[in-house]
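>>> I would like the atomic coordinates for the input below:
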Amino acid sequence: MPSKTEWMRSDAFRALKYHSPAAKLDWRAIAELHKFDPAVIDDPEGTVPITTWLDVFEHVAQELGSDAIMFDIFNKMDVGAFSVFDYLFICAPTLRDACKAWKRFMPMRTNAYGLHYHEDEHYGILEWPILEGRGIWCQSMYARIGWAARRFEIVLETDHPPIAIELATPAPKDQSDFLERYGRKVRFNRLRNCISIPAYLLSKRLPQNEDNLYAIIQTSAFRELGLFQNRNSPMSRVANEIAETLKNGTCNLAQIAQNLGMSQRSVQRVLEQEGTTFRKLTEDIRKTAAERYLQSTDLPFKEIAFLLGFSELSTFSRAVKTWYGVPPRKIRESGTRRIN
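Predicted structure coming up:
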């Protein structure tokens, strides 16, 4: 299902490569194994396919012998590891502006997904979408959360910021300084990947903000955004919209086209260029989402069936058995730690 044109910035590999304990690994061998040019690690404008990006995070965690280590590695990274994207947050006028800046400038980091930000009565919510069908993404998500939490720690000037973290993954088996420090503020087996910020903090003036400096940072950010924004992936927009729309219990071509502001024929042409169809893509997304829901949540089967757009539990059960050769109960009982 992954699009041939979906990419992520490879500077995350550079940040990982030069940070202990990952610095001790043979990164040339890692590049050869995962079929990317090692020179891209130190290229400030380098990108790699999203599947490669996700696979490398999983590989490094395995090599380091801990399924929780990414929280700690990325939580300890200094500001500047990701260039202007860091400073858009750290130097913003308020926390609300900081979150909105990350959402606005996310296309400079990847064309595979967008970062969402919205507010309700009680919280501002920064949400990373679940990337159905791109491969195993646990470790990369742990890295993002560790890194993002550190930015909140810096601007709020505390190692224990009053934020809440939700992850659509099982809890890791291994210990982590980050998880020990955050304790019950991190909740696993949820339906989303997000950080929630209490509403009373959203208008807080950030200590490192200075208007003239921030104007310079934004100018630099727009320049960098221009370098990457034309490397878009229409396929990603379609796939991500299908994954989100399925959660409402129904999904069809007409609805997806309308949500994207495209004609149905335009959506079909995008999928044809990637060698797939709307029906096939929807089926792939349902399949990987079904495994994730069954293995990383305790949701009742009926609710999972609804979230995947099945009107009847029996139809969902037959689909799972067709995909995996066993009924939903067996998938849940297997306890496999794959998150697709």
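>>> drop to CA atoms for contacts and neighbour counts, all remaining ones
Fine.
>>> so where do the helices sit in the stretch 201-340 of the chain?
Along the stretch 201-340 of the chain, the segments classed as helices by DSSP state H, counting those that start in this stretch run 211-228, 234-246, 253-260, 264-273, 278-296, 301-307, 313-324, 328-334.
>>> For the ones you listed, please prepare JSON lines with the additional fields mean neighbour count and distance to Ala168.
Putting the helices of the stretch 201-340 of the chain into JSON lines (neighbours: other C-alpha atoms under 10 Å; distance: least, C-alpha to C-alpha, whole Å) gives the following:
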{"stretch": "helix 211-228", "mean neighbour count": "15", "distance to Ala168": "29"}
{"stretch": "helix 234-246", "mean neighbour count": "20", "distance to Ala168": "14"}
{"stretch": "helix 253-260", "mean neighbour count": "16", "distance to Ala168": "24"}
{"stretch": "helix 264-273", "mean neighbour count": "16", "distance to Ala168": "27"}
{"stretch": "helix 278-296", "mean neighbour count": "20", "distance to Ala168": "7"}
{"stretch": "helix 301-307", "mean neighbour count": "19", "distance to Ala168": "14"}
{"stretch": "helix 313-324", "mean neighbour count": "16", "distance to Ala168": "20"}
{"stretch": "helix 328-334", "mean neighbour count": "15", "distance to Ala168": "15"}
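>>> Next, the second sequence, to be compared with the first:
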Amino acid sequence: MSIHYKISKPIVRSLLAYLDLCGHDSKAVCQSLDINHLDIMNGDGLLPSDVYTTLLKAGANITNDPAFGLHLGISAEPERWGVLGYIMTCCHTLNEAIHCQHRYQDLVGSMGSLTVSPRRDTLRMLWDTDFTPLATQAEEAITGWVAFGRWVTDTNLSPSHIYFSHPAPQNTQPYQQFFNCPVEFDAEFNALEINASLLGTPLKKPDKTMKGRLILHAEERLEDIDEPQTFLKVIKRYIKETLPKKTPELTDAAAIMELTPRTLQRRLKNKGMHFSAVIEETRNELAFQYLADTKNTMADITFLLGFSEQSAFSRAFKRRTGKSPGEYRKTTFE
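Alright, predicted model coming up:
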């Protein structure tokens, strides 16, 4: 099956705005590439991803900037991510914003997905793709996360480690200077790690009421998106359908994907993941979704997520978010 990746118009517009800022007429650039500039500038829908990759390549070429992805990422502001950006801006803490990014990331496209993995003293944010991304794509994504994090907290917070899967450029100084932490190239994945102590950093403009309204809008938008059946999404769909009935098994997931269990395990390992972690992540995503619908009782959600007792669901949710399910629903939607 051929997968058609998408990218949101606000992200493409932010690229065009950056080209204008660099002194290049973005409308003329689009015309030279036979790209519909007017369509990009109107609405907040999704575009074919090759529009973005074509413009990224052109941007790096016409600016003659080897670190074009880095510098594009540094310019990130909430508008780049549309509704998602505004939701994150309204959160109370950095941790809350990260969880919202994870939940509503499909609003900005399907080229890559955020996978959040808690570790002993850090949180790893992995930018996961089912294809080999351009260096500019990976750099823009990871750098944009850091730039936005600094903007929304009004601090100069830095990650503890950066990973890029592409080879190191000739000059790595701009990367070290911006990230202010070890930057590893030729890594097995594209990711950042942030010290867990920073997750409670307050955001500068929290707005519970506006966040609740935006989340309701985001939930409606998600229902209208035709998502590609990427590797992890197929697994997560199986887990979602299985949780109310029994504990999801790697062997069953492998059979659905027409893979051997060993092959599926290897593919997950290559992404720095384990099947049990995917189950936990899927449960967390679904918990946010089910809690947003106030018609769902806590007993309903406990059953849908495959927990044997409501207390087990509450402990798991609080471990991930710092709040009980009831507290989260009350502070977000009531």
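>>> looking at the helices of the stretch 201-340 of structure 1, which is closest to Thr52 of structure 1?
helix 234-246 (15.8 Å; C-alpha to C-alpha).
>>> could you redo the helices of the stretch 201-340 of structure 1 as TSV and give each row distance to Lys24 of structure 1?
TSV is the format used below for the helices of the stretch 201-340 of structure 1 (distance: least, C-alpha to C-alpha, whole Å):
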stretch	distance to Lys24 of structure 1
helix 211-228	31
helix 234-246	35
helix 253-260	45
helix 264-273	41
helix 278-296	32
helix 301-307	42
helix 313-324	39
helix 328-334	35
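>>> and of those, who's closest to Gly146 of structure 1?
That would be helix 278-296 among the helices of the stretch 201-340 of structure 1, by C-alpha to C-alpha, at 20.1 Å.
>>> could you check the angle helix 234-246 makes with the closest one?
60 degrees (axes from the mean of the first three to the mean of the last three C-alpha atoms, to 10 degrees).
>>> show me the residues around Ala290 of structure 1 that make contact.
Ile304, Leu308, Val320 (C-alpha atoms under 8 Å, 6 or more residues apart in numbering).
>>> these two touch, right, the last one and Lys330?
No - taking C-alpha atoms under 8 Å as the definition, Val320 of structure 1 is not a contact partner of Lys330, at 10.1 Å.
>>> tell me the SS of Leu126 of structure 2?
Secondary structure for Leu126 of structure 2, judged by DSSP: H, G, I helix; E, B strand; the rest coil, is strand.
>>> Kindly report the same for the one 4 residues further on.
Of the three states, Asp130 of structure 2 takes coil under three-state DSSP.
>>> Could you tell me how far it is located from Thr282 of structure 2?
18 Å (C-alpha to C-alpha, to the nearest Å).
>>> The helices of the stretch 201-340 of structure 1: which one's closest to Ile163 of structure 1?
It's helix 278-296; of the helices of the stretch 201-340 of structure 1, that one is closest to Ile163 of structure 1 (C-alpha to C-alpha) at 22.5 Å.
>>> Distance from the chain centre to the closest one, please.
17 Å (C-alpha atoms, centre = their mean, to the nearest Å).
>>> how far off helix 264-273 does it point, in degrees?
Using the same axes, to 10 degrees: helix 278-296 of structure 1 against helix 264-273 is 70 degrees.
>>> residue contacts, the residue nearest in space to the middle of structure 1?
In structure 1, the centroid-proximal residue (C-alpha atoms, centre = their mean) is Trp128; its distance is 4.6 Å. Trp128 of structure 1 sits next to Gly114, Leu115, His116, Arg192, Asn193, Cys194 when contact means C-alpha under 8 Å, 6+ apart.
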